[in-house]
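Visitor: Based on what follows, work out the 3D shape:
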Amino acid sequence: MAAPLAGMFSGQPPRPPLAPPGLPGQGSLLWATPDTLRSSPSTLEDELESSFEACFASLVEAKQVSKDDYVNGTDQEEIRTDVDKCIQKFLDIARKTEYFFLQKRLQLSIQKPEQVIKEDISELRNELQWKDALVQKHLTKLQHWHQVLEDVSVQHKKLADIPQVSSAYLSQAAANVPAPMKQT
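Guide: Sure thing, here's the model as predicted:
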């Protein structure tokens, strides 16, 4: 296991890890073999960057070609297939990169478990600070809405204190009003 670390820390380009035996659903094409690593002068980072650039270039090319009116259906299918291949290659290399870092994390947790615990504690502290800030934000909103509800309640009580006039009283008062006099 010291060989991958040596590549990472000695100035040599890091090698992508080999697939662990027994990973279900993972094809051997996703993982580099020692023969392909020795024959390939590029690093995993270079492969990821070049595959991303290829994806971007194929998408730009597809956009350019789709603007042309004379493109027939087979050309569009070829373009779509090329774009799909580029994206799949990028995803495969991204999986290799993720596996590489997961393997490094595992090695670190075996060699220096206290470092992993310190990182976990730091992450938990950060999460607690974030949650405390979120709780404070919600408390501020709750206080605001509590004040709004109190204001509405006070206004409602003021309206309740005003004597209510019944419709029967209004009808009786309207009957007692004299009719206007006609002018001749």
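Visitor: from here on, contacts and neighbour counts on C-alpha atoms
Guide: Noted.
Visitor: where exactly do the helices run in this protein?
Guide: Residue ranges of the helices in the chain, as given by DSSP state H, are 2-9, 34-39, 44-67, 73-111, 113-161, 167-176.
Visitor: how many other residues sit next to Phe52?
Guide: 19 (other C-alpha atoms under 10 Å).
Visitor: Contact partners for it?
Guide: 87, 90 (C-alpha atoms under 8 Å, 6 or more residues apart in numbering).
Visitor: Kindly recompute the last result at 7 Å.
Guide: Phe90 (C-alpha atoms under 7 Å, 6 or more residues apart in numbering).
Visitor: And Thr74, how far from Lys131?
Guide: 54 Å (C-alpha to C-alpha, to the nearest Å).
Visitor: if you count what's nearby, which of the two comes out ahead?
Guide: Lys131 (12 against 9).
Visitor: Pro16 contacts Phe101, correct?
Guide: No - in this structure Pro16 lies outside contact range of Phe101 using C-alpha atoms under 7 Å: 9.2 Å.
Visitor: Look at these two and report which has more neighbours.
Guide: Ranked by neighbour count (other C-alpha under 10 Å), Pro16 and Phe101 place Pro16 first, with 23 against 14.
Visitor: Leu108 versus the more buried one, what's the distance?
Guide: 17 Å.
Visitor: Ala54 too?
Guide: With C-alpha to C-alpha as the criterion, Ala54 and Leu108 are 33 Å apart.
Visitor: Sequence B follows; please return its structure for comparison with A:
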Amino acid sequence: MASSLSGMFPSQPPVPPPIPPGSATGLMATPPGPKNPNVTLVDELESSFEACFASLVSQDYVNGTDQEEIRTGVDQCVQKFLDVARQTECFFLQKRLQLSVQKPEQVIKEDISELRNELQRKEVLIQKHLTKLRSWQQVLEEINVQHKKTSEMTQGPLAYLEQASANIPAPMKQT
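Guide: Got it, this is the predicted structure:
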């Protein structure tokens, strides 16, 4: 990923991290961000992500007995990753803002495309639910028909004969 995006961010200055609590001036001796000007935010994000995993599987931490030291090391790696992730997010938000100012029609086109995709996704979901609804309606109809047949058969032969004889027309009287 870094190789395809490495040329995208070299001129972008990183966003400074928040001022730590208890800091008197908030000024730092060295500017935040990559120490090497050829290192991009994506490269730094990738290396900090790898450092998070390395800290979790490092033999120093596996064999370590001081839980507080382990926790502090892992917290520092995760915090660095989160800081670089925020800087990267800020960069993309700035680019998005520039795009919306320079080409507002592009943002509208993207919004329309996203709305169309959402409508298609919801239409597929509706069709899926309708299919399930039809299958359950069919199951209920079959149960209803079965129940009617069962109730007719459980009436017994006498009730069946009475019902059948009631349907026979009465004989005509001869005068």
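Visitor: Work out the TM-score between the chains.
Guide: The pair, once superposed, lands on a TM-score of 0.70 when counted by TM-score structural alignment, normalised by the length of structure 2; 142 aligned residues with a C-alpha RMSD of 2.8 Å.
Visitor: out of the helices of structure 1, nearest to Gln26 of structure 1?
Guide: Among the helices of structure 1, the nearest to Gln26 of structure 1 by C-alpha to C-alpha is helix 73-111 (10.3 Å).
Visitor: What are the buried residues along the closest one?
Guide: 79, 82-83, 86-87, 89-94, 96-97, 99-100, 103-104 (16 or more other C-alpha atoms under 10 Å).
Visitor: So which elements touch that helix?
Guide: Other elements packing on helix 73-111 of structure 1 under the criterion 3 or more C-alpha pairs under 7 Å, 6 or more residues apart in numbering; DSSP states H and E are helix 44-67.
Visitor: Let me know how buried the aligned partner of Val57 of structure 2 in structure 1 is, in neighbour terms.
Guide: Under the alignment (TM-score structural alignment), Val57 of structure 2 pairs with Val60 of structure 1. Look at Val60 of structure 1: counted by other C-alpha under 10 Å, it has 13 neighbours.
Visitor: Counterpart of Glu45 of structure 1 over in structure 2?
Guide: By TM-score structural alignment, Glu45 of structure 1 lines up with Val42.
Visitor: counterpart of stretch 124-133 of structure 1 in structure 2, which residues?
Guide: Using TM-score structural alignment, stretch 124-133 of structure 1 corresponds to residues 115-124 of structure 2.
Visitor: And that stretch against structure 1, how far off on average?
Guide: In the superposition with structure 1, the average deviation recorded for stretch 115-124 of structure 2 is 0.5 Å (mean C-alpha distance after the TM-score superposition for structure 1).
Visitor: residues making contact with that stretch?
Guide: Counting contacts by C-alpha under 7 Å, 6+ apart, no residue outside stretch 115-124 of structure 2 touches it.
Visitor: Return the set of buried residues in that stretch.
Guide: Quick answer for stretch 115-124 of structure 2: no buried residues (16+ other C-alpha under 10 Å).
Visitor: That stretch: how far from the chain's middle?
Guide: 16 Å (C-alpha atoms, centre = their mean, to the nearest Å).
Visitor: same deal with stretch 141-158 of structure 2?
Guide: Here stretch 141-158 of structure 2 is found 49 Å from its chain centre; the criterion is C-alpha atoms, centre = their mean.
Visitor: And for that stretch, what's in contact with it?
Guide: Residues contacting stretch 141-158 of structure 2 (C-alpha under 7 Å, 6+ apart): none.
Visitor: hmm, 10 Å instead?
Guide: 135-138, 140, 159-160, 163-164 (C-alpha atoms under 10 Å, 6 or more residues apart in numbering).
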